[in-house]
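Chemist: I'll drop the sequence and a predicted model, then ask my questions.
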Amino acid sequence: MAAQPNILWIVTTQWRAQATGYAGDANARTPWLDGLASEAVNFTQAVTPHPLGPQARAALLTGRLCPDNGVSGYWDALPVYQQEKPGGHRPPHQPGRTVAHALADRGYATAFFGKWHLAPRDRSAPFVGEAHAKIIVPPERRGGFGLWEGFESGFLLNDPWLHGTRLPQPKHFKGYQADVLIQRAAEWLKAPHSQPVFCMVSLEAPHPPYHAPAPQVAEVKPASLRLRANVPTGGPVEKQAREELAGYYAHIEATDRAVGKLIAEADLSGTVVVFTSVHGDMHGSHGLFRKAWPHEESVRVPLLIRGLKPGNRGRTDLSPVSLVDLPHMAVAWAEGREWHSRRDNALISMPAATEIPLQCPVAWRGFRSPKHKLVLNADPSAGSGQAATPWLYYDLERDPLEMRNLAEDPGRQDEIKELIRLM
């Protein structure tokens, strides 16, 4: 690996780890990502630390867990990072410091394209539509990126509004959102740079609305889809899951094609390429939908990293990696160092409950390793850092679909107590 390689992050939204061709999902048509996986390290145990958009993005950008990074609830904005002034003092580990600040300090040109979802938002405005898509994210709230071009939210998978460094006011772009963002990122990457570059492309798809048009992709018939074995069948849950998954997989195919365009058009030979997602989606597993849940479909995410070493091509890595590790990986690469996971588990949590329909309505915290997952009910009366009774405990080796909750198994109580002590 070069001393200072270029670094590209491609970050999607709601793309669960199971939903790729290379992961064995018969519903997923992902030829470009399958090809990338054949050349990359596939972190098959990767998780999001917080399976809801703003919290996940805050952890991904800062390398710090919520709420330590300044974001706890859905509506919290990422704090503004105060740059140190000459002769002044800046407290260490300030919450708003991001990977863009860290890489700029190491000589990188930095750029961001796409969904931000970390600025102050209007709680009364509809989630889907132009109101949130046209919110201006002021320069001081753009995470330290040298070039920033995106939108706050709005879930407009087609015809997005973009603003930023080169677009002082929101501008309407025609086309599929992923295609528009990928094209603008490719143009920036192909331009001459005198410095190594770090580029983050943040895509909304395959986030709802699932039945928004996907270019040149026809939705499959819901009845033809193969469901995970933990989806209850024969009732309204199966019906909703099938209908939503038809659109979900159409957007997965369209987004895979957009990612392929970036891989094909930009010279990424000297670039570390990262593909991941901020969280997954339950899609009917355990009778649940959407995210913020601690189950595998919500917390596990795809993570491919290409370009680390020639010998890593096509390798599977079982390390318990989390999105919160990615900024630390990037800094290591910028400094010419290798990064290795030094943990045997990854912390997962929802630090605050959310009132958004279908999402998990309670706060919780826990950990996940390749072998086990323990989730504790958050107990507001117990004080900061404390937790109440175990909610979920799974043996993931024997029960990867989480069909048997062992939290109240008498034979597991000593084991659970010891794990809580270690947490």
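Modeler: Received, thanks.

Chemist: Please count neighbours and contacts with C-alpha atoms only from this point.
Modeler: Will do.

Chemist: separation between residue 363 and residue 355?
Modeler: 11 Å (C-alpha to C-alpha, to the nearest Å).

Chemist: Same drill for the two, tell me which one is more crowded.
Modeler: residue 363 (19 against 11; other C-alpha atoms under 10 Å).

Chemist: Let me know whether that one touches residue 375 as I believe.
Modeler: No - the criterion here is C-alpha atoms under 8 Å, and residue 363 misses it with residue 375 at 10.5 Å.

Chemist: Show me which residues of the strand ranked longest in the chain are buried.
Modeler: If you go by DSSP state E, the chain has its longest strand at strand 387-395. For strand 387-395, a neighbour-count test (16 or more other C-alpha atoms under 10 Å) marks 387, 390-395 as buried.

Chemist: Remind me what that strand packs against, helices and strands.
Modeler: strand 372-378 (3 or more C-alpha pairs under 8 Å, 6 or more residues apart in numbering; DSSP states H and E).

Chemist: before we move on, back to that, got the buried residues of strand 387-395 as TSV, with distance to residue 289 columns?
Modeler: Conversion of those to TSV gives the following (distance: C-alpha to C-alpha, whole Å):
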residue	distance to residue 289
387	25
390	22
391	18
392	18
393	20
394	20
395	22
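
Chemist: structure B:
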Amino acid sequence: MKNITYLLFLCLFIISCNKKIEKVNQNEIKKPNIIYVFADQWRAQSLGYAGNLDVKTPNLDKLASEGVYFTNAVSTSPVCTPYRAMMLTGQYVLKTGVFLNDVRLGPDNNSFGKILKEEGYNTAYIGKWHLDGNERSAYIPKERRQGFDYWKTLNCSHSYNNSNYWGNDDKLKQWKGYDAKAQTKDAVAYIEEQAKSEKPFSLVLSWGPPHAPYQTAPKEFQDLYKNVDIQLRPNVPEKLVERTKKILKGYYAHCSALDSYIKELQDAVKRNNIEDNTIFVFTSDHGDMINSHGEMKKQKIYEESAKVPFIVKYPALLGKEGKKSDFLLNTLDILPTMLGMSGIKIPKNLDGENITDIILGKKQDDRKASLVACIQPFGQWKRKIGGKEFRGIITKTHTYARDLDGEWLLFDNVKDPYQLNNLIENPDYKVVSKELEILLEEELNRLDDEFLPGKAYIEKWGHTVDSTGTVPFKW
């Protein structure tokens, strides 16, 4: 009897110890590091792995072969400041008021850096910020840095050689040479240092190129395209062919330069043995028309403006073999997905979806559409050059949009991938347009978007704009 009692106590003791060990082990599991790299104005079509035979992006092609790359990544509001606000907060632009460039993201918003910091992360932001109002070179105090401690940024600059930045010591400094290269070097040093720490880290690296000016990349990358006959998209008007080829040579030079810095970042991750437990993302805030449809820049729903590259690599969770996804990823999904992949509780007020289980094949992809919106046209798409408020959706087969006057655009992206034929008046597509309108209404209702004139939202949020609807800014 004594032996039986002794064995029972021994079993209970072992079970208790195992549970304690299991609990300790769970507490000791280090959350993944997050390295989020994004360029400014890099369209989805300008990558080797996307089928572009001119642009040289071998390192991003390799990254795509090792991670998950999305063919339907959509910028929900394809312009700088609105994208950045949505990426950091996970909230639609009408909930933060950040639907124009050069307005400030309120310091009380909960966001990427703050959430990760509360979860024990070291946080860093290097590069372009563009979330602190209309003084593009002004000092940004700590309370407006959205939880990022390591800080080397400027609100906004498109001078990519010897540009300025505010450092951790709150002094104005200068990146030496091509700023994206210098910023990458600094990011690599940060990775090297953080790899020694027991704490996880998050690093956001925000490059200014390939946004214009297009002809300022380092000479070695410009030389790659010096004697190349660039192939244009069929939707570029004949009268703009030569100008567009010149622009693309400079644009691609920027792209190839940034691509080489992806290798530097990946090498640092591998060299420091943190590859498996690091979420590495490459993307862009929006695209660039570059004379497709005779248009320039962004804010539009055309593929060249609204579609962006998006690659996520996280070997510990996603494996090491590349995978292509046609999921309709939008900007609002980024924050909840980064948190979900990291095992962090997701705030209930976010407007996107954690798509981790969809990527892993554990959950069905039932998304039918992704929203694209222009709340108020401004700047490079002001009204006198065709700018207008619109709401639209992109599906896996169509693009549909309406403006304040009613239905505006309908493209069959399968039959017409360069969007040359607007089918909105085509009677054969009336059923399709009606179905797409229903999907659009569902999305607007979900986001509490009444689709009012831009002026109504400007007045609601108290933004100061000029006669073109643009926030005046100072360099």
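Modeler: Sure, I can see it. Just so you know, these numbers come straight off a predicted model, no measurement behind them.

Chemist: after the longest strand of the first structure, next one along is what?
Modeler: Using DSSP states H and E, the helix or strand that directly follows strand 387-395 of the first structure along the chain is helix 413-422.

Chemist: which bit of the second structure covers the stretch of helix or strand residue 273 of the first structure belongs to?
Modeler: Assigned by DSSP H and E, residue 273 of the first structure falls within strand 271-277. Aligning strand 271-277 of the first structure against the second structure (TM-score structural alignment) gives residues 278-284.

Chemist: That stretch vs the first structure - mean distance after superposition?
Modeler: When the first structure is overlaid, stretch 278-284 of the second structure sits 0.5 Å from its aligned residues on average, using mean C-alpha distance after the TM-score superposition for the first structure.

Chemist: residues in contact with that stretch?
Modeler: With C-alpha atoms under 8 Å, 6 or more residues apart in numbering as the test, stretch 278-284 of the second structure has contacts from 32-43, 269, 308-315.

Chemist: which residues touch the residue nearest the centre of the first structure?
Modeler: Centroid-nearest residue in the first structure, with C-alpha atoms, centre = their mean: residue 278, separated by 1.2 Å. Contacts for residue 278 of the first structure (C-alpha under 8 Å, 6+ apart) come out as 11-15, 48, 51-53, 56-57, 60, 301, 323.

Chemist: so residue 252 of the second structure sits right up against residue 55, yeah?
Modeler: Yes - in this structure, residue 252 of the second structure is within contact of residue 55 by C-alpha under 8 Å, at 5.7 Å.

Chemist: Are there residues contacting both of the two? Which ones?
Modeler: With C-alpha under 8 Å, 6+ apart, residue 252 of the second structure and residue 55 have common neighbours residue 46.

Chemist: More neighbours: those two, which one.
Modeler: Taking neighbours as other C-alpha under 10 Å, residue 252 of the second structure and residue 55 compare with residue 252 leading, 27 against 23.

Chemist: aligned partner of that one in the first structure?
Modeler: Counting by TM-score structural alignment, residue 252 of the second structure corresponds to residue 249 in the first structure.

Chemist: I'd guessed that match sits against residue 27; true?
Modeler: Yes - counting by C-alpha under 8 Å, residue 249 of the first structure touches residue 27, with 6.9 Å between them.

Chemist: what kind of secondary structure is residue 209 of the second structure in?
Modeler: strand (DSSP: H, G, I helix; E, B strand; the rest coil).

Chemist: Quick check: it vs residue 299 of the second structure, distance?
Modeler: Counting by C-alpha to C-alpha - residue 209 of the second structure and residue 299 of the second structure are separated by 17 Å.

Chemist: Looking at these two, which has the bigger crowd around it?
Modeler: Neighbour totals were compared for residue 209 of the second structure and residue 299, and residue 299 leads with 32 against 26 (other C-alpha under 10 Å).

Chemist: What lines up with residue 210 of the first structure in the second structure?
Modeler: Using TM-score structural alignment, residue 210 of the first structure pairs with residue 214 in the second structure.

Chemist: quick one: buried residues of the top helix by length along the first structure?
Modeler: Longest helix of the first structure, by residue count under DSSP state H: helix 236-265. Buried residues in helix 236-265 of the first structure, counted by 16+ other C-alpha under 10 Å: 237-239, 241-263.

Chemist: Can you check the distance spanned by stretch 39-59 of the first structure, start to finish?
Modeler: Per C-alpha to C-alpha, stretch 39-59 of the first structure runs 27 Å from first to last residue.

Chemist: whereabouts in the second structure does it align?
Modeler: Using TM-score structural alignment, stretch 39-59 of the first structure pairs with 66-86 in the second structure.

Chemist: likewise stretch 136-153 of the first structure?
Modeler: So stretch 136-153 of the first structure sits over residues 139-156 in the second structure, by TM-score structural alignment.

Chemist: Nice, that's everything, thank you.
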